[in-house]
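K.L.:
Predicted structure and sequence below. I'll ask about it afterward.
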Amino acid sequence: MSGMLPMHPRLVSLEGGEGAGKSTALAAVRELLAARGHEVVLTREPGGTPLAERIRGLLLDPGERTQGAAAEPLHPETELLLMFAARAQHVAQVVRPALERGAYVVSDRFTDSSYAYQGAGRGLDPQWIADLERRTVGLRPGLTLLLDLDVREGRARTSGRDLWPDRIESEQDDFFERVRRGFRQRAAAEPERFAVIDAAQPPQAVGRDVAAAVAAWLDRQVQA
């Protein structure tokens, strides 16, 4: 289970549904860590390496752009395995090397997204996800910032942002409601790791709350 994996004290992840404003939060985390004199590596999932970015393209391509309307659908199990293939490459090539040299790694999504999207959203067995996490990742973030936002508000924010919504963005609201519940359940189960941020606030307030959560987390590490 993910709860048995060690939390790394320099790994931070940002999670949340569509339109939650992770870009604002990422900037706030980077600025605070840099201001304290730390090297910061920003990365994302799926992606983060050239090979993982190619897998990202397979995962998010809605099909119509490159293969026509009758494109082969991506099976939920295939989606999960591709996510972990990209994640394994990302962890091996970017995350672990940066952590080993003493940098802070801030990742736009990490393994919690698989529990929320492929687990809660697609209905896949969380124990299978946990086994893949144990075998291919082997660690949890020391801090996970969950940007929590009502699904309808999030969808309204993303409406019209991209003329070509990706495959996951094209899902229906009930899918994203399940994803949101999945994230919130994980946050409730691991309060020592998660900081839940009200993403319905204006961007400046979200950035302020994110910075405060990161600062409090850093201070707890110093006191420990």
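P.N.:
Yep, it's here. Residues are numbered from 1 along each chain as shown.
K.L.:
switch to C-alpha atoms for all contacts and neighbour counts from now on
P.N.:
Noted.
K.L.:
element containing residue 28, please.
P.N.:
In the assignment (DSSP states H and E), residue 28 maps to helix 22-35.
K.L.:
Touching that helix from outside, list them.
P.N.:
Contacting residues not belonging to helix 22-35 are listed as 14-16, 39-40, 42, 104, 106, 108, 147, 203, 206-208, 210-211, 214-215 [Cα atoms under 8 Å, 6 or more residues apart in numbering].
K.L.:
Buried residues in that helix, which are they?
P.N.:
22, 25, 26, 28, 29, 30, 32, 33 (16 or more other Cα atoms under 10 Å).
K.L.:
right, and the helix or strand after it?
P.N.:
Following helix 22-35 in sequence, per DSSP H and E, is strand 40-44.
K.L.:
Which residue ranges of the chain form helices?
P.N.:
Taking DSSP state H, the helices of the chain run over residues 22-35, 50-60, 76-90, 96-100, 111-113, 126-136, 151-158, 173-189, 203-223.
K.L.:
Looking at the ones you listed, which is nearest to residue 10?
P.N.:
Closest approach to residue 10 among these (Cα to Cα): helix 96-100, 6.8 Å.
K.L.:
I'd like to know which elements the closest one is packed against.
P.N.:
strand 104-108 (3 or more Cα pairs under 8 Å, 6 or more residues apart in numbering; DSSP states H and E).
K.L.:
repeat that for 10 Å
P.N.:
strand 7-16, strand 40-44, strand 104-108 (3 or more Cα pairs under 10 Å, 6 or more residues apart in numbering; DSSP states H and E).
K.L.:
Nearest to residue 220, out of these?
P.N.:
Here strand 7-16 is closest among these (Cα to Cα), at 10.7 Å.
K.L.:
buried stuff in that closest one?
P.N.:
In strand 7-16, counting by 16+ other Cα under 10 Å, buried: 7, 9, 10, 11, 12, 13, 14, 15, 16.
K.L.:
Greatest separation within those residues: which pair is it?
P.N.:
Once Cα to Cα is applied, the buried residues of strand 7-16 give 9 and 16 as the farthest pair, at 21.0 Å.
K.L.:
The structure to be compared is supplied as follows:
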Amino acid sequence: MIDAIKKNGQLKFNRLRIGSLPIALLLFALAAMAAYWLFVPAAPPKPDDTWTRIQNEKIIRIGIDPSSPPFIADDGTGKLSGLDVALANELAQRWDVKIQWVYTGFDGLYDALNAKQFDLILSALPYNPSKTQDVFFSRAYFNGGPVLIVRGDDTTTNGLENLQNKNVAVELGSNGDAVARKWQKRYNLNLREFNTSQDALRALQRGEANAAIVDPITFID
């Protein structure tokens, strides 16, 4: 491409390389797009339906399985106690809302949350990376992990490798259940699943299981 300019009364030609104009236009377009994204206000985020309902109704529905003391437990009369209960009460006070407790089996908490039967889970729930596509997890407020429990008179069991073809008690859907399933085929474990960790430990005490895999705080309690 050629253009002409007049300088000192003489006509001179400047030779521009072919392609320089399209490149200049492209750079201008990119600069314009950058300016748009930098200076044009972004659209406001879409309101969260759950939070909007909580604010309007002044009620927060919390899904629980009250079988994990000292985090959460029901004394049999409907009275709840534990760390998770205290945390829920603090949240309710700060948000100026009332709590509606929704009792759900531990293994059904995620499904019930996705079905919008309650707004959040606060029930000694361990972090599960496989669930991050469907739910958001808070920061951890307790560090723990499953432990292998045997009776006091068992002097031969030091690990899962000593439990081949034997019964192992777990709480259905718990972190201990997940660990046991991970190693079930390798050690040919016979899993005995119970509704609560306490039931799993009672089965161990009665001799119905050779070991139990539960979280350490449940065992200490």
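P.N.:
Thanks, I have the structure now. Predicted, not measured: the structure shown is a model, and the values here were computed from it.
K.L.:
List the TM-score for the superposed pair.
P.N.:
For this chain pair, the superposition-based TM-score is 0.29 by TM-score structural alignment, normalised by the length of the second structure; 101 aligned residues with a Cα RMSD of 5.2 Å.
K.L.:
before we move on, back to that, switch the helices and strands packed on helix 96-100 of the first structure over to CSV; also include distance to residue 85 of the first structure.
P.N.:
Below are those laid out as CSV (distance: least, Cα to Cα, whole Å):
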stretch, distance to residue 85 of the first structure
strand 7-16, 18
strand 40-44, 14
strand 104-108, 16
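K.L.:
So for residue 181 of the first structure, which of those sits nearest?
P.N.:
Going by Cα to Cα, the one of those nearest residue 181 of the first structure is strand 7-16, 10.6 Å.
K.L.:
returning to what we had before: quick check: which of the helices of the first structure is buried the most?
P.N.:
Most buried of the helices of the first structure, by mean neighbour count (mean count of other Cα atoms under 10 Å): helix 111-113, with a mean of 24.
K.L.:
What is that one packed up against?
P.N.:
Counting contacts by 3+ Cα pairs under 10 Å, 6+ apart, helix 111-113 of the first structure is packed against strand 7-16, helix 76-90, helix 126-136, strand 140-148, helix 173-189.
K.L.:
Would you convert the ones you listed into TSV that also reports distance to residue 197 of the first structure?
P.N.:
Listed next are those as TSV, based on distance: least, Cα to Cα, whole Å:
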stretch	distance to residue 197 of the first structure
strand 7-16	10
helix 76-90	25
helix 126-136	24
strand 140-148	5
helix 173-189	11
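K.L.:
Out of these, which gets nearest to residue 222 of the first structure?
P.N.:
Closest approach to residue 222 of the first structure among these is made by strand 7-16 (10.8 Å; Cα to Cα).
K.L.:
Next, the angle strand 140-148 makes with the closest one.
P.N.:
Angle of strand 7-16 of the first structure versus strand 140-148, following axes from the mean of the first three to the mean of the last three Cα atoms, to 10 degrees, is 20 degrees.
K.L.:
now the strands for the second structure?
P.N.:
In the second structure, the segments counted as strands under DSSP state E are 2-7, 10-15, 59-64, 67-68, 72-74, 80-81, 98-103, 120-121, 147-149, 167-171, 190-194, 211-214.
K.L.:
got CSV for those strands, with distance to residue 33 of the second structure and mean neighbour count too?
P.N.:
CSV is the format used below for the strands of the second structure (distance: least, Cα to Cα, whole Å; neighbours: other Cα atoms under 10 Å):
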stretch, distance to residue 33 of the second structure, mean neighbour count
strand 2-7, 29, 9
strand 10-15, 30, 10
strand 59-64, 43, 21
strand 67-68, 55, 22
strand 72-74, 53, 19
strand 80-81, 56, 16
strand 98-103, 47, 16
strand 120-121, 40, 22
strand 147-149, 56, 19
strand 167-171, 56, 27
strand 190-194, 59, 19
strand 211-214, 56, 28
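K.L.:
if we can go back for a sec, from the buried residues of helix 22-35 of the first structure, which single one is nearest residue 185 of the first structure?
P.N.:
Of the buried residues of helix 22-35 of the first structure, the one sitting nearest to residue 185 of the first structure (Cα to Cα) turns out to be residue 22, at 19.6 Å.
K.L.:
Roughly how far does residue 101 of the second structure sit from residue 63 of the second structure?
P.N.:
For residue 101 of the second structure, the distance to residue 63 of the second structure (Cα to Cα, to the nearest Å) stands at 6 Å.
K.L.:
hey, where'd the helices end up in the second structure?
P.N.:
When assigned using DSSP H, the helices of the second structure occupy the ranges 20-39, 49-57, 83-95, 109-114, 175-187, 197-206, 216-220.
K.L.:
Would you tell me which of these gets closest to residue 5 of the second structure?
P.N.:
Within the helices of the second structure, the stretch nearest residue 5 of the second structure is helix 20-39; the backing value is 17.3 Å (Cα to Cα).
K.L.:
returning to that earlier point: would you list the helices of the second structure in CSV and tack on distance to residue 13 of the second structure?
P.N.:
Output for those, formatted as CSV (distance: least, Cα to Cα, whole Å):
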stretch, distance to residue 13 of the second structure
helix 20-39, 16
helix 49-57, 66
helix 83-95, 74
helix 109-114, 71
helix 175-187, 78
helix 197-206, 89
helix 216-220, 86
